[in-house]
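**Q** need a structure here:
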Amino acid sequence: MAHPADSASTPPAPNVGEDGAIHSPPLPPQRGRPKVVIVMGATGAGKSRLAVDLAAHFAGVEVVSADSMQVYRGLDVLTNKVPLHEQKGVPHHLLSVIDPSVEFTCRDFRDHAVPIIQEILDRGGLPVIVGGTNFYIQALVSPFLFDDMAQDMQDCTLSDHPDGIGLTNDDEGGGYERLKEIDHVAAQRIHPNDHRKIKRYLELYATTGALPSNLFQGEAAKKWGRASNSKFDCCFLWVDADLQVLDNYVNQRVDCMMDAGLLDEVCDIYDPDGVYTQGLRQAIGVREFDEFFRLYLTRKESDNNKATSSATMLSVHDDQLKSMLDEAVSQLKTNTRRLVRRQRRRLHRLSKDFGWNLHRVDATKAFCCTTGNSWNKEVVEPCVDVVKSFLADGTTCSPSTNASDGIGEREVWTQYVCEACDKRVLRGAHEWEQHRQGRGHRKRVQRLKQKRSQMRPSESS
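**A** Next up is the predicted model:
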């Protein structure tokens, strides 16, 4: 089993602070902190399956879903909710509990999940948090939300009663302009169309008087995003696999979803005037079928038989509709594969930059091998060993020594513009470096160089 931090098995070296003083290595997790297991990984990696399998080895396992789309009622096939028969009697929480039309934020997840986890602990059970929405998990186990950080920002409060900042204005564009007036550094950090974050920044300033950009400086920033400051004692399991293997599995899973009634589900919530930026309609696989349903349902209006089903839609003979359906399925696969990459990048960053000790388990052989025992041998057994050690003394989950010191001091606010990629805006040095190393960026830069080299001879003549 591979670990992001190879040095986890040896005592960490003393840390030298900015003041030159030598600080003691991190203490073992406090015995008083409640223990939770957190299963992370990209979509399709097998997180839910592993969580259910852990219940066969540990008493009182209850699963708490940390998936931003599975929390909504509806789209069970598209969002890949664990069917009841596959739950094998293991209690599952936060599945299909939220109205599909409302917004469910990281803060909402935390406020729902914490009482559930506490109830499981009170029953003497073992909470197992499972999901691919890494921001949800980060909000749950670390000082991650602005509200958390603002509690440590008394020195940054500008006034005792901040008011008159125009929060009652419904003009979303005006909100961004107001943010620029209040805190131009924070405004530079976010996209003008990120209305949710703009609203949170303004609300934060209204309630605390703290500038959002100040949250990433000083003592509050040093705690931001780090699991070592959690109220829980966390054991992180990262189920991963070779990227090509995950890509192939995602493609196959989409095909299975199509056969299982995905189109029926999406058709049921289709609204030609619907908004794809809030609630369940944000799910990958909804927007992709918009053009298909727009034409398909329009043509069905003129038919005598207006009944729709996956079978009739999949067997459509109209060449234009068939082409649009094929394109939608292809786009669904592409966007899901992109999601896999974003999730994996985020996990790497949680390990490298935030010090999360993610116990990575490589499931590649389990995906490739057809024998029935491969999953248990390659995935379940290594994870059971990690959890047993964690429950015995907690030593497996000390902060990773690979983490960058002073994440809060890192440059995260500067805005970068990539001329080669149609003036794409990147925020912070980390995003910029990730973009520069990307295959797409490098290809565009190479084409731009070739174009310029071809223009030079003509210019000289």
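**Q** drop to CA atoms for contacts and neighbour counts, all remaining ones
**A** OK.
**Q** give the contact list for Leu347.
**A** 41, 134 (C-alpha atoms under 8 Å, 6 or more residues apart in numbering).
**Q** Which helix or which strand is home to it?
**A** Per DSSP states H and E, Leu347 falls inside helix 319-352.
**Q** Next: Asn169.
**A** Using DSSP H and E, no helix or strand contains Asn169.
**Q** And for it, the neighbour number?
**A** 10 (other C-alpha atoms under 10 Å).
**Q** Tell me where the stretch 151-300 of the chain has strands.
**A** 233-240 (DSSP state E, counting those that start in this stretch).
**Q** roughly how far is the helix holding Leu347 from the heart of the chain?
**A** 14 Å (C-alpha atoms, centre = their mean, to the nearest Å).
**Q** next one: stretch 436-456
**A** 31 Å.
**Q** what comes up buried for it?
**A** For stretch 436-456, the buried set under the neighbour-count rule, 16 or more other C-alpha atoms under 10 Å, comprises 441, 445.
**Q** Quick check: the gap between Pro192 and Val425.
**A** To Val425, Pro192 is 11 Å away according to C-alpha to C-alpha, to the nearest Å.
**Q** With Val250 instead?
**A** On the measure of C-alpha to C-alpha, Val250 and Val425 end up 29 Å apart.
**Q** and what of Phe216?
**A** 20 Å.
**Q** neighbour-wise, which of those two wins?
**A** Neighbours were counted for Phe216 and for Val425 using other C-alpha under 10 Å; Phe216 has more, 21 against 17.
**Q** One more, please, to line up against the first structure:
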Amino acid sequence: MMALRSVISSKIPMVIILGATGTGKTKLSIELAQRFETEIISADSMQIYKGLDIVTAKASLTERELVTHHLLNILEPHQNFTVVDFRNRALEIINNLTAQEKIPIVAGGTVYYIESIVYKILVEDMDDTNALLWEKSKRKRDFNDIDTKEEFKKKALDCEDHEHAKFDCAVVREMYDDNGGLNRDKLLEDIDNEAQFTNQEIHDRLRVVDPVMASRLHPNNRRKVLRSIEVWLKSGRRHSEVLDEQKTSEGLLRRPGATIILWLTCDKEVHEVRLDSRVDDMLQAGLIEELLAFHEAHNKHRIKDGTLPDYTKGVFQTLGFKEFHEYLMMSVEEKQSEAGKKLLQESILNMKLATKRFARRQNKMVRGRFLENSRREVPPIYQLDTTNLDEWDEVVKNKAIHIIEAFMKNETCQFEPLKPQSQQDEASIDSHSSNFCEVCKRLIVGDKEYAIHLLSNRHKKVLKKHLSGKIPDKNEGTDV
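**A** Okay, here's the model as predicted:
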């Protein structure tokens, strides 16, 4: 097995195909892989799981027979998979392909997966790239080399003095055994069984381990809170310290001068019509049947046991589950009733709306993480317009082939990459600050977000009630 840290060949470009859902990433990746006789690495956080081929829009069996696909259908639905897991596995495949003088083609819409192989922004490592970080972390943690009991007690005191922390200091006390020593297994046990804890209770555990990171993350951002605890469990280092160190190197490319990004875009109105048709095509292909079967096999028993459906982790984040939840929970008779048919149509509409929102977020993230990030080097990013499918060969496929061949032959490319856009100095905005709105009784993470909140209609409405002497409802203003 080639070592993970081995130098990637600079003679072979790593080609990244990214873009919002429904822009043609799968089609182009297969065409390029066939043209250059190479293989595809999927960078889609949902396609990595087995099942749900329709709703996650995986390459068809026929397409997979034409071209070898990596990191597709490799996990069971219950398994946790992190960006570090993706990075470790993807880099090994990239190394192997370039060693064979094959172009690694990475295609997918999960931008933070793409970032992890384009930039040096993650420091966690693992000898066994086939192992999952969450599972390995439980065996790699060395509790003896870090915080003393006195340090934990000081954290408890600091948190008790914080008016809005809502920190249960019993969490700190539970970290010790009857003899006053650190209870080594307590946090591991809690995290292994994290489903039984509320967002705030999980956040309290992060505050014990890494109070700085806890101040940067809202309790409702459960996935990232768990991720930060995971970093500490595996490495013995606070995630906040790791991220602070990365600021000096996060803009460095892994493969300077040997990375090409092809960004597929589409006219907004045309794209939204195409996305609606995409959902309709999924329905024709058996989307409802696929969701029902998957729900029966992997989700129904959890709900019967009293576990609330969690659509924030793993494959259950897939567009469709949350939108169809109420319909999936109906009996066969209820589904066939007028109310059931009406709910089905509402679910379909909700999925179409959610898909469009997701596509907009993907495009915004591409711009924000690549073109508008002043702290980073930017590899050449070529925009390919997929609006007119009748012109696909000319303006998408052939253009992409020319870009890649020009690089490999060291010739001048006739197309210009996009120019990075200068933004406001990011140092002037603290994206990690914790702000508590006394009016709305809400914790807002980030100065920019707090400024937006103060101008929001919700805040103004609650403020008006305060000024008029009315006490707002206890739940008002608590949305995140």
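**Q** Surely Val123 of the second structure forms part of a helix?
**A** No: assignment of Val123 of the second structure by DSSP: H, G, I helix; E, B strand; the rest coil gives coil, placing it outside any helix.
**Q** contacting residues around it?
**A** Val242.
**Q** Can you tell me how far it is from Ser10 of the second structure?
**A** 22 Å.
**Q** And for Pro104 of the second structure?
**A** Note on Pro104 of the second structure: its distance to Ser10 of the second structure, by C-alpha to C-alpha, is 12 Å.
**Q** Gly340 of the second structure now?
**A** Gly340 of the second structure is 57 Å from Ser10 of the second structure, by C-alpha to C-alpha.
**Q** ok, now Asp204 of the second structure?
**A** For Asp204 of the second structure, the distance to Ser10 of the second structure - C-alpha to C-alpha - is 46 Å.
**Q** Excluding chain neighbours, give the residue nearest to Leu391 of the first structure in space.
**A** Among residues not flanking Leu391 of the first structure along the chain, Lys35 sits closest, at 7.4 Å (C-alpha to C-alpha, 6 or more residues apart in numbering).
**Q** which residue in the second structure lines up with the one you found?
**A** Taking TM-score structural alignment as the alignment basis, one finds that Lys35 of the first structure is matched in the second structure by Pro13.
**Q** Just give the number of residues close to that match.
**A** Pro13 of the second structure: 24 surrounding residues under other C-alpha under 10 Å.
**Q** quick one: it and Thr259 touch, right?
**A** Yes: the pair Pro13 of the second structure / Thr259 is scored as a contact, 5.4 Å apart, by C-alpha atoms under 8 Å.
**Q** ok, now which ones touch Phe293 of the first structure?
**A** Neighbouring residues of Phe293 of the first structure by C-alpha under 8 Å, 6+ apart: 267, 270.
**Q** what's the spacing between the nearest residue to Ala33 of the second structure once chain neighbours are set aside and Arg302 of the second structure?
**A** Excluding its sequence neighbours, the residue lying closest to Ala33 of the second structure (C-alpha to C-alpha, 6+ apart) is Glu39, at 5.7 Å. To Arg302 of the second structure, Glu39 of the second structure is 38 Å away according to C-alpha to C-alpha.
**Q** So between those two, which is more surrounded?
**A** Between Glu39 of the second structure and Arg302, Glu39 has the larger neighbour count (other C-alpha under 10 Å), namely 24 against 15.
**Q** could you say which helix or strand contains the counterpart of that one in the first structure?
**A** Aligned by TM-score structural alignment, Glu39 of the second structure pairs with Glu62 of the first structure. Secondary structure from DSSP H and E places Glu62 of the first structure in strand 61-65.
**Q** Just list what that strand packs against, helices and strands only.
**A** helix 47-54, strand 92-93, helix 106-122, strand 126-130 (3 or more C-alpha pairs under 8 Å, 6 or more residues apart in numbering; DSSP states H and E).
**Q** Deepest in the core, which of these is it.
**A** Comparing those by mean neighbour count (mean count of other C-alpha atoms under 10 Å), strand 126-130 comes out on top with a mean of 25.
**Q** residue range for that strand in the second structure?
**A** Counting by TM-score structural alignment, strand 126-130 of the first structure pairs with residues 103-107 of the second structure.
**Q** can you list contacts of the matching stretch?
**A** In this structure, residues lying in contact with stretch 103-107 of the second structure by C-alpha under 8 Å, 6+ apart are 12-18, 25-26, 29, 33, 36, 38-44, 94, 97-98.
**Q** Quick check: Tyr276 of the first structure touching Arg287?
**A** Yes: the criterion here is C-alpha under 8 Å, and Tyr276 of the first structure meets it with Arg287 at 6.6 Å.
**Q** Great, nothing more from me.
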